[in-house]
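> Quick check, what structure comes out for this input:
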Amino acid sequence: MNHRSISRYVFEWFNTLLFIGVILVCILPVWHVVCASFSDASWVLGQTGLIWRIKGFTLKGYSLVFQNKDIVTGYLNTFFYVFTATALGMLVTVMAAYALSRKEALWGNTIMFFITFTMMFNGGMIAYYIIVTKGLHMFDSRWVLILPVCLSAYNMIIVRTAMVGIPESLIESAKLDGAGHFKILFSIVLPLMKATLATVVLYYIVAHWNSWFQASIFLRDRGKFPLQLVLKEILVNGDVSTTITGGSNANASDYAGDLILYKQTVKYCTIVVSTLPIFIFYPFIQKHFEAGVMIGAIKG
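All right, here's what the predicted structure looks like:
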């Protein structure tokens, strides 16, 4: 075995061990939360380290979580925000990317400069707050979580880069056959970049699903709160009282003894409930994700 073979062998083993460590770092916290959410609350309170197994299997924590009307309402609100903002965002992203990918676009490079500029510089939170509340009149409106954040400059650049890579001869031949821009976009361009579109859809869904800061600033009606803002109140502020009592004063006495016992378990259960849809959704587009990312990485 020559020196080069030994070096490569050591490098591959080092890489393998490194990525095993990364995988464990990512998986162990998830496993800890899942095991704790299904375990007996009194046993969980006595644990100080990583929880490796389920002890005293129970669904009491999940039962308490779904008694909270804010959790259920937040779930429905989040699905609405994610679906609407992603659909609108993809429409705007695709239309803008196609227009800016055309060589004949008027002032295309100048527009791209200003779009890229917004990724690095902005007017700040105060200016943004004034524009949304005074200019757009969206304070305490559901649309404040959709319209101002429906387009990501980064995602638009990824889609534009993929469109620029499509052979111009396909576009020209379609034009010779009398196809307009909408026909070219939806019949030729988009079918050739499914991997990129799947990647961008995932980016938008994850971003909107995890969003809570926008809602915490502009929303006051609890009936409009997304799930992540409810989760933030439970995990960061430690406000699990409404979860334990089911959001009803009538049930407060029935669950008064559970407030301390199930406080930690409810937090774990809430994390599982809020992340489960993403875990279910991701495998369906995983096969497109790597290809879509590589397109932006190579040609960006």
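> all contacts plus neighbour counts: C-alpha atoms, from now on.
OK.
> Pull out the buried residues from whichever strand or helix holds residue 297.
Here residue 297 sits within helix 263-299, counting by DSSP states H and E. The neighbour-count check on helix 263-299 (16 or more other CA atoms under 10 Å) flags 263-274, 288-289, 291-293, 295-296 as buried.
> Before we compare anything, build this one as well:
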Amino acid sequence: MNNQTTGDKIFDAAVHTALAVICVIVLYPLFFVLIASFSSPDTVMRGEVWLWPKNISWIGYTKIFNNNEILSGYLNTILYTVVGTSINLILSVAAAYPLSRKDFYGRGIISVLVVFTMFFSGGMVPAYLLVKQLGMLNTMWALIIPGAVSVYNILIMRTFFQEGIPYEMQEAASIDGCSNLGTLVRIVLPLSMPILAVMILFYSVGHWNAYFNALMYLNDRAKYPLQLFLREILIQGQMQEMVGVGDNSNARNVMEGEAIKYALVIVANLPVLVLYPFLQKYFVKGVMIGAVKG
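Below you'll find the predicted structure:
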């Protein structure tokens, strides 16, 4: 650092400045939603909330936690995320490990067939008809089974198994009498905690934020995930703003809807925001595995 030239110092300062500006641009919307969630709705709508909350109000959070449908949606989302991520992880490992083995006959052809599905699919209507014929409409499984595996994540795991775990270790386990399943459970998985953490993050975030499949396959509001209720609130808020706020009752509904909207965004994203910092280093590693390795 002491041997840096003036040009290097200027370049470093410019890079740090640019990164600081980007961080502010990226983080400010989240910070604004946070302070707006416990500011008075009328001050938010008048544009008076910028850097700190004004006229502290908890009406948004009060409305949320007094709404049984939202609480039910929150619990449903947790259930769908836990069950879906577990199934995703098991099936991804079951697909990626054989494809990573050099002694697996026909793995090249199978890999081509798996990758083929990334570029071509049957479409929305055939998918809906298939879910209907399987009797999964209006059930939890309609949100989990159709997306039980991700080809992209399978390829990332396969690459990690190939490049991150020496094949000689698996051969040694086989010589010692360990079966393929035993090698996977006793050797491969304990050494694959980084990629497993990445997969948990990928899949859990996907399930937590998903709403489109629920919109297509569910008609029982008791089974709605949280994101579907959030979508309804956002649409209702937009419709109320389009109608106008000529009378006091409508104006009050619009303001309450604005408060609920910001509070619900915070409540809906809080688990992911809490989880991400602990898995960030694994997240970056997983992205690099998929981007750098073949």
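> before we move on, back to that, from the contact counts, what lies against the helix holding residue 297 of the first structure?
Using 3 or more CA pairs under 8 Å, 6 or more residues apart in numbering; DSSP states H and E, the elements in contact with helix 263-299 of the first structure are helix 3-38, helix 41-45, helix 60-65, helix 153-164, helix 194-210, helix 227-235.
> So which of these is nearest residue 113 of the first structure?
Between residue 113 of the first structure and these, the shortest separation by CA to CA is 11.0 Å, and it involves helix 153-164.
> on average, how far is the helix or strand following the closest one from the matching bit in the second structure?
The helix or strand immediately downstream of helix 153-164 of the first structure is helix 168-176, counting by DSSP H and E. By mean CA distance after the TM-score superposition for the first structure, the fitted helix 168-176 of the first structure averages 0.6 Å away from its aligned residues in the second structure.
> Now tabulate the helices and strands packed on helix 263-299 of the first structure in TSV and tack on distance to residue 100 of the first structure and mean neighbour count.
As requested, those are exported to TSV (distance: least, CA to CA, whole Å; neighbours: other CA atoms under 10 Å):
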stretch	distance to residue 100 of the first structure	mean neighbour count
helix 3-38	38	14
helix 41-45	55	17
helix 60-65	47	21
helix 153-164	7	22
helix 194-210	17	20
helix 227-235	35	20
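> how about those, which one is nearest residue 147 of the first structure?
helix 194-210 (11.9 Å).
> Which one of the helices and strands packed on helix 263-299 of the first structure lies nearest to residue 90 of the first structure?
Using CA to CA, the nearest of these to residue 90 of the first structure is helix 194-210, at 7.1 Å.
> What residues of whichever helix or strand comes after the closest one count as buried?
Going down the chain from helix 194-210 of the first structure, the next helix or strand is helix 213-218, by DSSP H and E. Across helix 213-218 of the first structure, burial judged by 16+ other CA under 10 Å covers 215, 218.
> Nearest spatial neighbour of residue 194 of the first structure, chain-adjacent residues omitted?
Of all residues not flanking residue 194 of the first structure in the chain, residue 288 sits nearest, at 7.5 Å (CA to CA, 6 or more residues apart in numbering).
> Would you enumerate the residues in contact with the residue positioned nearest the centre of the first structure?
For the first structure, residue 206 is the residue whose C-alpha lies nearest the centre (CA atoms, centre = their mean; 1.2 Å). Residue 206 of the first structure is in contact with residue 278, counting by CA atoms under 8 Å, 6 or more residues apart in numbering.
> do the same with residue 165 of the second structure
By CA under 8 Å, 6+ apart, the residues touching residue 165 of the second structure are 188, 191.
> gap between it and residue 157 of the second structure?
According to CA to CA, to the nearest Å, residue 165 of the second structure and residue 157 of the second structure sit 11 Å apart.
> Residue 267 of the second structure too?
For residue 267 of the second structure, the distance to residue 157 of the second structure equals 32 Å [CA to CA].
> Same question for residue 83 of the second structure.
Residue 83 of the second structure sits 20 Å away from residue 157 of the second structure, going by CA to CA.
> Please apply the same query to residue 280 of the second structure.
According to CA to CA, residue 280 of the second structure and residue 157 of the second structure sit 17 Å apart.
> Tell me how far the counterpart of residue 275 of the second structure in the first structure lies from residue 205 of the first structure.
The equivalent of residue 275 of the second structure in the first structure is residue 281 (alignment by TM-score structural alignment). Applying CA to CA, the value for residue 281 of the first structure to residue 205 of the first structure is 10 Å.
> hang on, the earlier thing: mind checking which of the helices and strands packed on helix 263-299 of the first structure is nearest residue 216 of the first structure?
Closest among these, using CA to CA: helix 227-235, at 6.9 Å.
> ok, average deviation of that closest one from the second structure?
Following the fit onto the second structure, the mean deviation recorded for helix 227-235 of the first structure is 0.8 Å by mean CA distance after the TM-score superposition for the first structure.
> What lies in contact with that helix?
Contacts to helix 227-235 of the first structure, defined as CA under 8 Å, 6+ apart, come from residues 70-71, 73-75, 77-78, 209-213, 215-216, 239-240, 267, 270-271, 274.
> How about stretch 23-39 of the first structure?
Here stretch 23-39 of the first structure makes contact (CA under 8 Å, 6+ apart) with 44, 50-59, 61-62, 265-266, 268-269, 271-272.
> go with 10 Å
Contacts of stretch 23-39 of the first structure from elsewhere in the structure, counted by CA atoms under 10 Å, 6 or more residues apart in numbering, are 17-21, 43-45, 47, 49-62, 262, 264-272.
> For stretch 234-252 of the second structure, measure first residue to last.
Terminal residues of stretch 234-252 of the second structure lie 16 Å apart, using CA to CA.
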